[in-house]
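> next comes the sequence, and after it the predicted model I'd like to discuss.
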Amino acid sequence: MAPAAPAETTFTVYKSIKSHQFLVSLLVEFLGVLLFSFLGSTVTDPQLGPWVNGLALAVMIYMAANISGGHLNPAVTMSTLLCGFYPVLHAVLYIALQILGGIFGSLLAAGLMPGTKTGMGAKGPGCFNGGAAGLNNSQLFGWECIMTFTLISAVYACGIAKPGHGSFTPLVVGLTLTACAGTGAKWTGAALNPARVIGPTAVFGCGKKVWWIYVLAQLLAAVLACAVFAFVSGWGPLSPLKAINDYGMNMHEAIKMWVTGTPPPRFRENREDNMEDVAARLEKEAEPAAKA
């Protein structure tokens, strides 16, 4: 069994892209999004929707955290990539499997819900069709951006910042989704996750005119959440800016490390070291000099 991830760095867990554990993490992200999408989209009582979605997300993150980091959301993965907490290659594969998970979650809903079939249009379970009557595209974009920003900010504050909130992190993130859905579901459906939008669009053919608005708003939120966290707490250890300015890497080394997640050989004590290990060691070595 893989060792447990440090509680304060849950969302930054990654292993070599060639390792068996990374393949397992891809499977976990796929299954996590599939189950989250299925459970969240098949709620029949609108009053329970925010709670079911929030609890489902919390449970899935608890299940996935020590294996894949529990991203379960392309916007979360993209944000951690931009901020230097996750490698490019790993993130691209994560996002692909998350989107596939959303699609298969919708297929499962189509197969198990009576009266539901693929291609049925706007009445398909989990469809995001543009929100409330009278809501224009700018308002739709604004709602989704703000809610997704709030969700990703909770991820940063609880699951990435040090010290984090340990085993409470998945619960806090789930409750954040509940809070956002409780206010925003009336207006947009409260997707907050590109995989949750693309899945039903691909399976049921719904929201064809607005799906891209949801996704662009969520991706902008990912960029903004990264920018705020970087301003408040600094860039992640894989960030080329941090690697060059703080660790003395050259541009080629910094970019290659950001893409692959593997520090240059001259910084590693063994082949298993990732940049989190290297950064911790460099910071520890710098402490005596700082005190002097």
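Noted; the coordinates are in hand. Residues are numbered from 1 along each chain as shown.

> from now on I want contacts and neighbour counts done on CA atoms only, so please keep to that.
OK.

> please name every helix or strand in contact with the one helix or strand residue 143 maps to.
Secondary structure from DSSP states H and E places residue 143 in helix 137-155. Judged by 3 or more Cα pairs under 8 Å, 6 or more residues apart in numbering; DSSP states H and E, the packing partners of helix 137-155 are helix 74-82, helix 169-188, helix 211-233.

> pick the most buried one from these.
helix 74-82 (a mean of 26; mean count of other Cα atoms under 10 Å).

> now do the contacts for the most centrally placed residue in the chain.
Using Cα atoms, centre = their mean, the residue of the chain that lies closest to the mean C-alpha position is residue 76, 2.5 Å off. Contact criterion Cα atoms under 8 Å, 6 or more residues apart in numbering gives 152, 155, 222 as the residues in contact with residue 76.

> here comes the other one, which I'd like you to weigh against the first:
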Amino acid sequence: MGLLGISLAFGLSVVVFAYAIGGISGCHINPAVTIGVLAAGRISARDAIVYIAAQVIGAILGAFVLKTILTGQTNGFNAGEWAFGSNGWGKGYQNEFNMMSAFITEAVLTAVFLFVILATTSKVGNGTMAGLAIGLTLVLIHMVAIPITGTSVNPARSLGPAIFAGGEAISQLWLFLVAPIVGGVIGSVLWRVTYSENKVAA
């Protein structure tokens, strides 16, 4: 599909589900987003725990389905390192960016993502267009980050594939758990500062 195709697939999936399940759960499908929203004071700790548990379970099940499909090739399937869309960095992974580049990329882009989410869904944001704005932001994030880390900005999205890929993917997983969460909190702080008089959710 190429860089643009993959980026669009991720972003448009979020657009679709923002409108499909946004009214039920706010389309919380990312622990970094949930933690960022928690830091912004727009969700309770109890709800955040439930959401994160569901996200992790969903990610593992999704990766399992992907693994099952791929290993069903009649001519055989060699998973190799960083299989099933795992995130990574360093020697042997795509353009071989170092750990610092990977961490900064994931943290900064997650911060941007959270800022857009919180801003567009705030009481002064355009709620009817929020799903589209959030999805298109994710498209742009993927276009930047795919060549560097494969794009996480979502700890659950990284956890699922890493569990089944093992090896380097699992040893490097910590970065894709920590950096997006750090970025999510930073994005939340930026939103609170920028929208200091608009802290109440729409």
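Yep, that arrived. This is a predicted model, so every value here is computed, not measured.

> work out the TM-score between the chains.
Comparing the chains after superposition, counting by TM-score structural alignment, normalised by the length of structure 2, produces a TM-score of 0.87; 195 aligned residues with a Cα RMSD of 2.4 Å.

> related to what we said a few turns ago, how about the helices and strands packed on helix 137-155 of structure 1 in CSV, adding distance to residue 245 of structure 1?
Compiled in CSV, these are given as follows (distance: least, Cα to Cα, whole Å):
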stretch, distance to residue 245 of structure 1
helix 74-82, 17
helix 169-188, 31
helix 211-233, 15
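
> what's the closest of these to residue 246 of structure 1?
In terms of Cα to Cα, the element of these nearest to residue 246 of structure 1 is helix 211-233, at 14.5 Å.

> what span of structure 2 lines up against the closest one?
Matched against structure 2 by TM-score structural alignment, helix 211-233 of structure 1 falls on residues 173-195.

> centre of the chain to that stretch, how far?
12 Å (Cα atoms, centre = their mean, to the nearest Å).

> cool, and stretch 20-38 of structure 2?
In this view, stretch 20-38 of structure 2 has its centroid 11 Å away from the chain centroid, taken as Cα atoms, centre = their mean.

> just give me the longest helix of structure 2.
helix 45-70 (DSSP state H).

> so that helix versus helix 31-39, what angle?
Helix 45-70 of structure 2 runs at 170 degrees relative to helix 31-39, counting by axes from the mean of the first three to the mean of the last three Cα atoms, to 10 degrees.

> nearest to residue 118 of structure 1, of the helices and strands packed on helix 137-155 of structure 1?
Taking Cα to Cα as the measure, these were each checked against residue 118 of structure 1, and helix 211-233 came out nearest at 17.2 Å.

> what's the closest one packed up against?
Secondary elements touching helix 211-233 of structure 1 (3+ Cα pairs under 8 Å, 6+ apart): helix 74-82, helix 137-155, helix 194-204.

> nearest to residue 67 of structure 1, out of the ones you listed?
Comparing those against residue 67 of structure 1 with Cα to Cα, the closest turns out to be helix 74-82 (14.8 Å).

> report the angle between the closest one and helix 194-204.
With the same axes, to 10 degrees defining the directions, helix 74-82 of structure 1 sits at 140 degrees from helix 194-204.

> in structure 2, what stretch matches helix 74-82 of structure 1?
Taking TM-score structural alignment, helix 74-82 of structure 1 hits residues 31-39 over in structure 2.

> let me know the secondary structure of residue 209 of structure 1.
Following DSSP: H, G, I helix; E, B strand; the rest coil, the label given to residue 209 of structure 1 is coil.

> count of neighbours near it?
As a burial measure, the neighbour count of residue 209 of structure 1 was computed by other Cα atoms under 10 Å and equals 9.

> and the gap between it and residue 154 of structure 1?
The span separating residue 209 of structure 1 from residue 154 of structure 1 equals 30 Å under the rule Cα to Cα, to the nearest Å.

> the alignment partner in structure 1 of residue 62 of structure 2 and residue 49 of structure 1, how far apart?
Applying TM-score structural alignment, one finds that residue 62 of structure 2 aligns to residue 105 in structure 1. Distance of residue 105 of structure 1 to residue 49 of structure 1, computed by Cα to Cα: 17 Å.

> repeat for residue 289 of structure 1
Distance of residue 289 of structure 1 to residue 49 of structure 1, given as Cα to Cα: 54 Å.

> now do residue 288 of structure 1
Look at residue 288 of structure 1 and residue 49 of structure 1: by Cα to Cα, they are 53 Å apart.

> the two: which has the busier surroundings?
With other Cα under 10 Å as the criterion, residue 288 of structure 1 and residue 49 differ in neighbour count, and residue 49 comes out ahead with 20 against 9.

> that one -> structure 2?
With TM-score structural alignment as the criterion, residue 49 of structure 1 lines up with residue 6 in structure 2.

> the helix or strand hosting its match: average distance to aligned residues in structure 1?
For residue 6 of structure 2, the host element (DSSP H and E) is helix 2-25. Following the fit onto structure 1, the mean deviation recorded for helix 2-25 of structure 2 is 1.2 Å by mean Cα distance after the TM-score superposition for structure 1.
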